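*Asks:* coords below, sequence missing:
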């Protein structure tokens, strides 16, 4: 795969707007009227700007498939991004869809981890080249690339027929959201391993807390340790004051 440049953006818009024209998740936020196709193109153009600033844009080597990658931990609100958002409302969603778009994005964010990850925002193959393994190859390359950067991969899909495609690549459904359609949340093996580690860590913390609370000896030890810590802190503070006084007197 290759990183797309500005000269590739029209091709990326063409591939993704065609691939997502009938997508439920896209049409949930795009104003539905006679200009719907153009509005979807505007949505993809907006997404390209965001990913160019806060992520990556990839093309397959044969330029028949592409993907938009976002790093949520790097995404920031700037004057420029606010302008993009306002333009998106005017050219894509319309005023009426703003609130439900915001509500949906908030619910999606709640299901994402706090730690850094790769958000596979869009991946699509040109209509004439679907079913040839091009999308599978690009997805595999993205997963390898994400692993090399030690980042798990998360994505959402509203197309149930795509779920076997993602499962074959090692993704697993970990949540879902019911809107006027069903949105599935998936993560790759790297993320699943992280979830298992976090779960084990949480259980360990809970068990440790239970042991401390249920054991008088442990409680006494903990209290003693706290007192010792306070004494050490006090000693350190006194040393600091003494050094400061010496410095001033010199």
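*Replies:* That came in fine, so what should we check first? All of these numbers come straight from a predicted model, not from anything done at the bench.

*Asks:* when you work out contacts or count neighbours from here on, use the C-alpha atoms and nothing else.
*Replies:* OK.

*Asks:* just so I have it, where are all the helices in this protein?
*Replies:* Listed in chain order, the helices found in the chain under DSSP state H are 9-19, 24-29, 36-54, 79-88, 98-110, 134-148, 163-168, 189-214, 216-249.

*Asks:* need those in a markdown table with mean neighbour count, can you?
*Replies:* Written out in a markdown table, the entries for these read as follows (neighbours: other C-alpha atoms under 10 Å):
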| stretch | mean neighbour count |
| --- | --- |
| helix 9-19 | 20 |
| helix 24-29 | 18 |
| helix 36-54 | 20 |
| helix 79-88 | 13 |
| helix 98-110 | 12 |
| helix 134-148 | 17 |
| helix 163-168 | 14 |
| helix 189-214 | 13 |
| helix 216-249 | 12 |
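
*Asks:* here's the one I want to compare it with:
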């Protein structure tokens, strides 16, 4: 168990951070037994130190189904009619509701992360090392962070389904699938091993990039409406590409 104490912490430069992470990883990897470096060993580590209940599984499955139903409702009755009324091109009329849905969800999850980090007792944004204070295997996850986790994990389960069966297939769809799977693994393992305090900080930083990405896509789709060119949307899309890059 880690003692709940504070200490002086100097934020490293990027080169030092990379060097320290690499050095710590290689040192720790070298101390592992041969079996611990295999998938079977990883499974035993997860089984021994990870903690996930059946209730967690049930909640996630239910919410994944709820996300799917909510997407169908919002897209069919709000987002698609807006796209059609905007006189977009045929391809843009299909793609715009997808980006609008994702922009809406990421804006909500990011706003909730803001609430957790800036409007509760959690001080993780201003004191990042405190995310590890009091850590122990199997510790209880605060309700507000638990809610963020099951919402995010269930949304990415829905997103895998959405990419395969709902969204228009794109050149980067395989990359998006890989992104969703990796994100689910990171969320799942950080929950199982109770690294949820630092996890909510990472989700806060992660979601803002998706807001920027989907907002930029929408600006691209809305550059031309009814055969007219809209300079404002072109400027927004250019700024979005620069910021995202």
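*Replies:* Received the coordinates, thanks. If you're wondering where the values come from, they're calculated on a predicted model, not measured in any experiment.

*Asks:* can you pull the TM-score for these?
*Replies:* Aligned and superposed, the two chains score 0.24 in TM-score terms (TM-score structural alignment, normalised by the length of the second structure); 93 aligned residues with a C-alpha RMSD of 5.7 Å.

*Asks:* can I get the helices of the first structure in a markdown table with distance to residue 65 of the first structure?
*Replies:* As requested, those are exported to a markdown table (distance: least, C-alpha to C-alpha, whole Å):
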| stretch | distance to residue 65 of the first structure |
| --- | --- |
| helix 9-19 | 7 |
| helix 24-29 | 18 |
| helix 36-54 | 14 |
| helix 79-88 | 24 |
| helix 98-110 | 25 |
| helix 134-148 | 6 |
| helix 163-168 | 15 |
| helix 189-214 | 23 |
| helix 216-249 | 59 |
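
*Asks:* looking at those, which is nearest to residue 176 of the first structure?
*Replies:* Proximity of the helices of the first structure to residue 176 of the first structure was assessed by C-alpha to C-alpha; the nearest stretch is helix 98-110, lying at 9.5 Å.

*Asks:* residues contacting residue 237 of the second structure?
*Replies:* Residue 237 of the second structure makes contact with 216-217, 219-220 under the criterion C-alpha atoms under 8 Å, 6 or more residues apart in numbering.

*Asks:* identify each buried residue in the host helix or strand of it, please.
*Replies:* Taking DSSP states H and E as the criterion, residue 237 of the second structure maps to helix 231-244. Of the residues in helix 231-244 of the second structure, 233-234, 236-237, 240 count as buried by neighbour count, 16 or more other C-alpha atoms under 10 Å.

*Asks:* rewinding a little: which one of the contacts of residue 237 of the second structure sits closest to residue 22 of the second structure?
*Replies:* Closest approach to residue 22 of the second structure among the contacts of residue 237 of the second structure (C-alpha to C-alpha): residue 216, at 34.4 Å.

*Asks:* what packs against the host helix or strand of that closest one?
*Replies:* Under the criterion DSSP H and E, the helix or strand holding residue 216 of the second structure is helix 196-221. Using 3 or more C-alpha pairs under 8 Å, 6 or more residues apart in numbering; DSSP states H and E, the elements in contact with helix 196-221 of the second structure are helix 90-118, helix 143-165, helix 173-192, helix 231-244.

*Asks:* could you point out which element follows it?
*Replies:* Sequence-wise, the next helix or strand downstream of helix 196-221 of the second structure (DSSP H and E) is strand 224-225.

*Asks:* what about that next one, distance to the chain center?
*Replies:* Here the centre of strand 224-225 of the second structure is set off from its chain's centre by 31 Å, with C-alpha atoms, centre = their mean, to the nearest Å.

*Asks:* any idea how far the residue nearest the centre of the first structure is from residue 182 of the first structure?
*Replies:* Relative to the mean C-alpha position of the first structure, the nearest C-alpha, by C-alpha atoms, centre = their mean, is the one of residue 119, at 3.8 Å. Applying C-alpha to C-alpha, to the nearest Å, one obtains 19 Å for the distance of residue 119 of the first structure from residue 182 of the first structure.

*Asks:* do the same with residue 67 of the first structure
*Replies:* Residue 67 of the first structure sits 22 Å away from residue 182 of the first structure, going by C-alpha to C-alpha.

*Asks:* quick one: which of these two has more around it?
*Replies:* Set side by side, residue 67 of the first structure and residue 182 show more neighbours around residue 67, with 28 against 15, by other C-alpha atoms under 10 Å.

*Asks:* next, count neighbours for the closest residue to residue 180 of the second structure other than its chain neighbours.
*Replies:* For residue 180 of the second structure, ignoring the flanking residues on the chain, the nearest one in space by C-alpha to C-alpha, 6 or more residues apart in numbering is residue 156 at 5.8 Å. Other residues within reach of residue 156 of the second structure, judged by other C-alpha under 10 Å, total 22.

*Asks:* contacting residues around residue 156 of the second structure?
*Replies:* Contacts for residue 156 of the second structure were tallied using C-alpha under 8 Å, 6+ apart; they are 180-181, 183-184.

*Asks:* state the distance from it to residue 91 of the second structure.
*Replies:* Here the distance between residue 156 of the second structure and residue 91 of the second structure works out to 25 Å (C-alpha to C-alpha).

*Asks:* alright, calling it a day.
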